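A structural model of the following input is requested.
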Amino acid sequence: MNRRHFIRHRPFSTLLVVLLIALLGWVWHERVALWTFPDIISAYTAKEYCSCRYVMNNDAAYCQGYVKQWLAFSGFTDDSASKRVTVSGMGRSNSAVWAGERQGCRLQP
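Below you'll find the predicted structure:
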């Protein structure tokens, strides 16, 4: 069976292989951005919740609704004594802490 025969008699299989190769090429090209994506979810949620709660002085229930996302996080801790918020999701964990009135909230390394 030669190549022309395969393409002519199996057009959907050929198209699928071409699309798979294109997808793998795109994933390789965007590998750095795709690797950091899980950090973005927990970091964004921690920072925005901290700002909503401790900079804007909103109540906890309002701020939880404010940061609700389509991709749910697996862990959430709001330590009001130290004004520190820790969020875990997609295998990563990030914390934000209130640094003061002028500085607002900052992500912790």
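
going forward, measure contacts between C-alpha atoms and count neighbours the same way
OK.

now the most centrally placed residue in the chain, nearest residue through space, not along the chain?
For the chain, the residue nearest the mean C-alpha position is I41 (2.9 Å; C-alpha atoms, centre = their mean). Closest residue to I41 in three dimensions, ignoring its sequence neighbours and counting by C-alpha to C-alpha, 6 or more residues apart in numbering: G89, at 6.9 Å.

Sequence B follows; please return its structure for comparison with A:
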Amino acid sequence: MIRRRPWLTLLLLLVIVLIALAWPNRAHLAAFPDIIGAYTAKEYCSCRYVSGNPAAYCEGYVAQYVPIGSLLDDTAGKRVTASGLGRTHSAAWLGARQGCQLLPND
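Presented below is the predicted three-dimensional model:
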């Protein structure tokens, strides 16, 4: 089979190696989508309301290789909501001493 179909054999071997690497880390891989939205909401909130930077600067500050779906900045309530990879997270400014904190998901 290897002589007749070398590319198919190589592809099959690659798939087996990827599965062998992913299986022990499946819990970490399942948590990854939550990290994108939570990181963006928390860091944008801290950049904007704790450090007092302008919105355009903070959008560039939290930019990542994995794009986010939406970023909503409620300036009146000092609350930020970010969506990425199908998950949505919010962070709110609590005060000068507490800074920003992630809010529990509903």
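
before we move on, back to that, and the residue nearest to the centre of the first structure, which helix or strand is it part of?
Element membership of I41 of the first structure, judged by DSSP states H and E, is helix 31-50.

so what secondary structure elements neighbour that helix?
Using 3 or more C-alpha pairs under 8 Å, 6 or more residues apart in numbering; DSSP states H and E, the elements in contact with helix 31-50 of the first structure are helix 60-66, strand 84-89, strand 92-100, strand 104-108.

Tell me who's in contact with whatever residue of the second structure lines up with the residue nearest to the centre of the first structure.
Here I41 of the first structure is matched to I36 in the second structure, going by TM-score structural alignment. Counting by C-alpha atoms under 8 Å, 6 or more residues apart in numbering, I36 of the second structure touches 66, 68, 83-85.

If any of those are buried, put those into a ChimeraX selection.
Typed into ChimeraX, the line below selects the buried ones among these, using 16 or more other C-alpha atoms under 10 Å:
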select :68,83,84
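
Pull the most distant pair out of the contacts of I36 of the second structure.
Across these, the longest distance by C-alpha to C-alpha is 11.5 Å; it joins V66 and S83.
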